Every structure is written in C-alpha cells, then in structure tokens.
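Student: Task: produce atomic coordinates for the following.
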Amino acid sequence: MAPDFRDEVRQWLAEHLTGEFAPLAGSGGPGREHEHLELRARWERVLGEAGWIGLGWPAPYGRGASIAEQVVFHEEYARAGGPGRLSHIGEHLLAPTLIAHGTDEQRRRFLPPIARAEELWCQGYSEPEAGSDLANVQTRAVLDGGRWRITGQKVWTSLAHVADWCFVLARTDPSAPKKAGLSYLLVPMDQPGVQVRPIVQLTGTAEFNEVFFDDAVTDAGLVVGAPGDGWRVATGTLAFERGVATLGQQMAFAQELDAIVAQARDRGALDDPLVADLIVDAWAGLQGLRHHALRTLSAAEPDPAGASVAKLLWAGWHQRLGELAMTVGGAAATVIEAAPYELTDAQRLFLFTRADTIYGGADEIQRNIIADRLLGRVQR
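Tutor: So this is what the prediction gives:
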C-alpha cells in the first residue's frame, strides 16, 4: 500500500463530505436508513465518479485495491462520519458474485452501473418460512419462452423500497431436493408484478420490507450460474457479505462506544465499578472483533467457519453495547422527553440491536455452521 493512501482517502472525504453533503455526516446507519435518501443517493454517485465504489474489484472491473487499502478506506470513511451506504448490497454482495460466477455479458451489463451508483440492489433471500433455513425457499420461477415468471414472497429485504434490481433465490425445479432446485435470478423491481411493503421496526423506521412477486418477469439470460445451481451461487454471496466492509462497521462500533464513554463521564457513571467494568469489557471485545476480522481477511487459505464466527462475535457484542448505553443513561434513558418524540441515539441503538443476533444469519444457525464446517460434529 502506498504510504500516502490513507492521506488521500482522508483528504478526499474532508473535501467532499461538506457543503450540500455536510448534513449526511453520521446519518443513515442502522435504524436510521430513512435519513436523507435523495441526498445519500447523490453522494453515492459522487463516490462512484471518484472511483471509490468497486475499490477492491479486480481489473478491469475495479481498481484492484489491496485488502490493506480497502481496510483503510472503510476505516477513514467511518471516521469521517460517512453516511450509511445505499450501494452496499450491489457493490459488496452482487458484484463479487458476478465476478466469480456471472457471464461476461452479465458483468458488462451490471458492474458499470453499480460502480457509478446508477442502479441500486436488494437481496431476495429470506421468506416467511425460509429465513435461517434458506434451502426452504418457496418462491417459484418458471421459464416461459425467453423469460422467467416469478411468484412468491420475500421478507426482511433491506432497501427494497429504493432498489432498482433484486437478486432473487427462487425454486425453479420443485421436484428436485431442496438445495438442488434453486436458481439465482436478477429481477428488475420497477414492474407491475413487484410490490414492496415496508415493515415498521421497534425504532419506528422501516428499512426492511416485504416484497411480493406476482407473475413478475425477468429475461431468461439473467440467471447467475446454471438453472438449479442457485444454492452454490447464493452461499457464495453470503461469504462476500462478511468481507472487508466489516472493518468499517467496527469503526462505527468504536464511535458508538466512544459516545457511551463520553456520556458515562458526563454523568459521573465512570465512578461506578460495574459501569467501568462493562466499558472495559466492551473495549476489549471490540479489539477481539478487529483482530479476528484482520486474521480472517489476511489468511492464506479460506477459513470455512470464519464468517460465522465473526457474525456471532459482533452480533452479541453489539447487542450488549446497546444494553450498556441504557445502563449508562439510567432510568432517564427509558423516557422519550417531548414531541416530536424522536428516539435518542442510545435508545435507537438499544432497540435496533435486539435484532442483531437474528438478521444476517441467526446465532443458532451460525453455531451449526461452525460445528459442521470446523468441528465436524453435526449429524447429517
């Protein structure tokens, strides 16, 4: 990594996260995805113009940045208060999947608009009866001439209300065993057969959605991998989900912890041995998250259970951080003071983190994966 790369990133952010984009600082994080949607979409396009989207994609698709450079970018982005990313799902989930499993035609069609932030994506995996048990997907797709016709329901679909496209895991061969009958389809959202319904969360916001497909269509060529090979492609996407961007997530975690420490200092709560012990434990846990992520990302060989270990570590840690925020705030932290009855950052953190151990792969499922892939103790 060039020694001035961190300075380059830091200077660019300082110069651009200002003026019309100044209100974006610190916005759009978990539980706050509703903030400044139009302005954040313009910000994404500025990032794309500067080549910061697709930073780690190999040439000719991206800049081919090293792991160290990608870590630096995500760290500096979080340190500068960069807003929650609307293009995250396209950049970090779909694009690596297309690079690994897509056709040349699919890569030419979809990677440039993702890199320019001209097309936003969402992920069509979970269903009412197929969350952690993803192989139980019931959404159906039938090949009809030159198009797939898709019928079914997806749930907990992040950013579906702003997405232009969705990569959908659908059952294309009902007679095949669970994992063998699935296909990975690229589906346009702006069509009569797609309906999006926001799901209101504990925080009062709605970044998750239900998505209904009622004879929605997509071109026959927009299947990634072969028809029936969707399970392999979909699990490949999940592996990319917990990549280098987690270092930026951890920087955001550190900022949340810093805010809690500052509040504890202002309230005199640091004099309470219990609170002081909890803060030290949170700090130590955050260092563990970082070292695990760096070890996994820099490993010469893939770690078959590393991503699941990472999810277990950060979900539980972040949930405890939300509890710590309420402990530091005391009884007053349970009260919303006055109209318009907006949640405080601590209240939003506590409420949103209740779901951390469920979304993105429930803790129980992650333990099964670890047992299966690392310890070999799951009975088949």
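
Student: switch to C-alpha atoms for all contacts and neighbour counts from now on
Tutor: Will do.

Student: What are the boundaries of the strands in the stretch 201-350 of the chain?
Tutor: 208-219, 223-224 (DSSP state E, counting those that start in this stretch).

Student: Contacts for the shortest one next, please.
Tutor: Residues from elsewhere that reach strand 223-224 (CA atoms under 8 Å, 6 or more residues apart in numbering): 98, 101-103, 183-186, 230, 233.

Student: on that earlier part again, just the strands of the stretch 201-350 of the chain: most buried one?
Tutor: Greatest average neighbour count among the strands of the stretch 201-350 of the chain goes to strand 223-224 (a mean of 23), per mean count of other CA atoms under 10 Å.

Student: Next, the second sequence, to be compared with the first:
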Amino acid sequence: MRLLYLCLSPTFGMHQYTAGLANQMVAAGHDVHVIGPAGLPRDRYHPAVHIHTPLTNRTTGFSREGLDLPALRRVLACLHTLSLPHPLPHPPPHPPNKPTNQPPTHPPNQPTNKPPNQQTNKPTNQQTTLHLTAPHLWNPIFIRRCHKRGLSAIHTIHDLDPHPGVPFGRLIPLWNRLILRQADHILVHGRCYRRRLVAQGLSPRRVTALPLLHLCFSHAAQAGLDSLPPPSPAAPPSLLFFGRLLPYKGIPDLLQAWQQAALGNARLILAGPGDLAALWPHDLPPGVELRNHLIPDAEAIALFQTCSLLVLPYVQATQSALIPAAYYFGKPVLAADTGALSEYILPNRTGWLFPPGDVPALAAALATLLTDPALLRGMGFATRAWYEAQAAHEQTALPALYTQPPAP
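Tutor: Alright, predicted model coming up:
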C-alpha cells in the first residue's frame, strides 16, 4: 500500500504526530511518503519514509501565504505524481531520507515479451491513500483532486473547537465543516468527539476514534528507548509539566496550587518553550524549576524517566499525547477533566482527574500524591500495560482505516 501523508503545517508538533503514523506504517512494510514544507523536522521520521518538500511556508495558509499560487501548484504536482499508478516497490531496507522540492519521478514501465501469466502473480499496482494530518487552507483542494483520481482521502481533525487565543480561531469551525463534507473518512483522537460528530449527522462509518500514542522524540531516540535502564524516580519527588507554555494550559492554576500545597522539598519542573511572564508575572514559588526552551530528546527522556508524576492542568483541551508518553515510562498522570483527557486515564489505576480551573482541588491532589511515592511507583505496571494494549490495537486499526474504499 502507498500512503501519502500531507502535512503542510510548519509546526513541530504536527510533524511529530505525522511521524508517529508514518513511521509505524513504513515499519510494517508500506510505501510511505510525506509531503511537507522545507525545514520540517526530518529527524522525527524513519529513514525509509520518503520526504517531499515542494514549498516553504511559516503558517497554515490562513494568511497571505494562502495566496501563494506557485507553491500550491507545486504541491498539486507532487501529489499528482505520487498518486499515479505505480508498481509494487522493492526498496532497500533503509533508503535515504532525503527531501526534494521537486515532484517525484518514476521510470516508465519496461516492455516485456513474457506472457502475462509468466510475469508475476502479484498485483500490478498498489492502493494509494491520502491522509491529511494537519489543518491547512488548501486541504479541500487536495481532497477534491484525490477524488478526481478515485483515491481515498482521510483527514485528522485535532480540534473541533479552537483553543483560546489561537490565531484565526473563529475560522476553525467553518473550516472543519468543509472538511467534514469533503473527506472520505475523519480521524479524531477521542471517543467523545466521534459521538459528537455522529450526533451532528456524520455517518458512523466515516469517523474513527483512536487515542494519540506518538512519543515526542526523534526516530533515532525512540529506537534507543528499549536499551534504557528502568525508570527510577528521583528523590525528593518531582512533578513534571511538559510542553509549550500557552494560555489554555493552566500554568497560573498550577503555580497557585503548588503554592497552596506547600510540599517542602518536592520539585515542580516546567519544561518547554513559551512566554511564562505573560502567564505568571510574579516570582516563581519555591521548588519550581523552569526549563524555558524546546526540550531536546535526551533531556526529555531523562525528565520522563525521573519524574514522579506528570501534570496536565489544562483549562481547555482536546487530547494529549503526553499522557501515553508518561505511561510508556511507567509514570501516572494528574490531569484536568477536559476534552477527551478522561478517556486516557483509568482513575486510581493510571492516574487521577480534577475539575479544570479548580485550584484547591489541584492543590489537594498534589499534597496527597507527592507525599506518597510508593503509591506513584506502584502504578507503573498499569500505566505501561495501558500503553502497550492501545499500541497493539492501533497496529490493526490503522491499516484497516487506510484500506477503506472512498466514500460513495
């Protein structure tokens, strides 16, 4: 099967997400191509994934960049060439992962004098499926082009509702409605969103819900995870907030709760880029450590290995790959009960929930959990078991999703 992943978003997180899907499918033996902007983080992708970079952009098209018609034509040309009928490939084990800004070319079929029944008993061409993994203004154009070629187009919708403060957030519901009408199949990462779309009239056959499972590391770093020693939480206990410091993530609530909990020698680590001063214009409370940069792989792995508990104090969210990442390392999670986050947590087995924005409830949970390190360590088996069960399900669910025929 040939899989075309279209991710024109320049954001690091969208390519981390796309790489999680592409790497899994190329490891299963499929012919995988990614179409994205120049400068995408190539280290996130498996070496056998073919990278095509026909444009340079800094936005998702909801700006003047959306009027760059030459760039649009280059993407369409790349998509056209990759969607042509093609023979089953016989790639080397690890072909070079080199980007190109030109549409790919294929050698013409070579003539043969052999009768058809002596040539091969394999099908001449593979199925080709397009998966649009990130929002972009041009995506509806690409979907229509695929339909003209009889190809199936799958689209991930990450946010049915925009996060507070997101640029062009008012356009997202309108854009989502357009995608829902055009795409053959919709992928969401919460069962609650699937139920919502079905209630709005979308056929249950056209929407799939799977949890986010990708880890936030490069392909090389992930390949080395199995050789790491078992995680060992540091003493004193530490609470980890990981990710960009954004308004909807509840940083002020977390810092207020930390002050109220008065946890003595426990540590809170805020790890990620962002303008903390815009969210918290005060001195940091005692015990808080700020790592205000894009966290490299080695540092991120060390943080997950040594933390006692991951916290997601979000005031508004959809889903998060950080919860499965913590589970991979055998760490429980304390999260606000917003969006689909509750679907990722088995209460008192893999983590705990609290009402979003409820600072006293968060402070009480921190005071209870970070003073009971034995409880946190004892949840390691259940968290890793959750991750492995979901990963096993995804290995069968993704190929089934990609082999569905186009919608009539």
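
Student: Could you get me the TM-score between them?
Tutor: TM-score for the superposed pair, counting by TM-score structural alignment, normalised by the length of structure 1: 0.25. Supporting figures: 172 aligned residues with a CA RMSD of 7.4 Å.

Student: Dump the contacts of strand 223-224 of structure 1 into JSON lines; add secondary structure and neighbour count as well.
Tutor: As requested, those are exported to JSON lines (DSSP: H, G, I helix; E, B strand; the rest coil; neighbours: other CA atoms under 10 Å):
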{"residue": "98", "secondary structure": "helix", "neighbour count": "20"}
{"residue": "101", "secondary structure": "helix", "neighbour count": "18"}
{"residue": "102", "secondary structure": "coil", "neighbour count": "19"}
{"residue": "103", "secondary structure": "coil", "neighbour count": "16"}
{"residue": "183", "secondary structure": "strand", "neighbour count": "27"}
{"residue": "184", "secondary structure": "strand", "neighbour count": "26"}
{"residue": "185", "secondary structure": "strand", "neighbour count": "25"}
{"residue": "186", "secondary structure": "strand", "neighbour count": "25"}
{"residue": "230", "secondary structure": "helix", "neighbour count": "25"}
{"residue": "233", "secondary structure": "helix", "neighbour count": "22"}
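
Student: of the strands of the stretch 201-350 of structure 1, which approaches residue 10 of structure 1 most closely?
Tutor: With distances scored as CA to CA, the stretch of the strands of the stretch 201-350 of structure 1 nearest to residue 10 of structure 1 is strand 208-219 (31.7 Å).

Student: From the contact counts, what lies against that closest one?
Tutor: strand 147-154, strand 182-188, strand 194-199 (3 or more CA pairs under 8 Å, 6 or more residues apart in numbering; DSSP states H and E).

Student: mind checking which of the ones you listed is nearest residue 167 of structure 1?
Tutor: Per CA to CA, nearest to residue 167 of structure 1 of these: strand 182-188, 4.6 Å.

Student: so what does the closest one touch, helix or strand wise?
Tutor: strand 165-171, strand 208-219, strand 223-224, helix 230-241.

Student: would you turn those into TSV with distance to residue 124 of structure 1?
Tutor: Shown next, in TSV, are these (distance: least, CA to CA, whole Å):
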stretch	distance to residue 124 of structure 1
strand 165-171	4
strand 208-219	8
strand 223-224	14
helix 230-241	10
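
Student: Look up how far residue 171 of structure 1 lies from residue 151 of structure 1.
Tutor: As judged by CA to CA, to the nearest Å, residue 151 of structure 1 and residue 171 of structure 1 stand 10 Å apart.

Student: When these two are compared, which one has more neighbours?
Tutor: residue 171 (29 against 20; other CA atoms under 10 Å).

Student: Residue 148 is in contact with that one, correct?
Tutor: No: using CA atoms under 8 Å, residue 171 of structure 1 is not in contact with residue 148; the gap is 11.3 Å.

Student: For the two, list the residues in contact with both.
Tutor: residue 141.

Student: so can I have TSV of the strands of the stretch 201-350 of structure 1 showing distance to residue 15 of structure 1?
Tutor: Formatted as TSV, those follow (distance: least, CA to CA, whole Å):
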stretch	distance to residue 15 of structure 1
strand 208-219	32
strand 223-224	39
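
Student: who does the host helix or strand of residue 78 of structure 2 touch, helix- and strand-wise?
Tutor: Using DSSP states H and E, residue 78 of structure 2 sits within helix 69-82. Counting contacts by 3+ CA pairs under 8 Å, 6+ apart, helix 69-82 of structure 2 packs against strand 50-55.

Student: deepest of the helices and strands packed on strand 208-219 of structure 1, which one?
Tutor: strand 182-188 (a mean of 25).

Student: tell me the SS of residue 310 of structure 2?
Tutor: When classified by DSSP: H, G, I helix; E, B strand; the rest coil, residue 310 of structure 2 comes out as strand.

Student: ok, how many other residues are close to it?
Tutor: 26.

Student: and if you look at residue 298 of structure 1?
Tutor: So residue 298 of structure 1, with other CA under 10 Å, has 11 neighbours.

Student: now swap in residue 365 of structure 1 and tell me
Tutor: Neighbours around residue 365 of structure 1, by other CA under 10 Å: 15.

Student: Wait, a helix at it?
Tutor: Yes: Residue 365 of structure 1 sits within a helix when classified using three-state DSSP.

Student: Quick one: list the elements packing against the helix or strand where residue 74 of structure 1 lies.
Tutor: Residue 74 of structure 1 is located in helix 67-79, with elements delineated by DSSP H and E. Counting by 3+ CA pairs under 8 Å, 6+ apart, the packing neighbours recorded for helix 67-79 of structure 1 are helix 5-16, helix 245-267.
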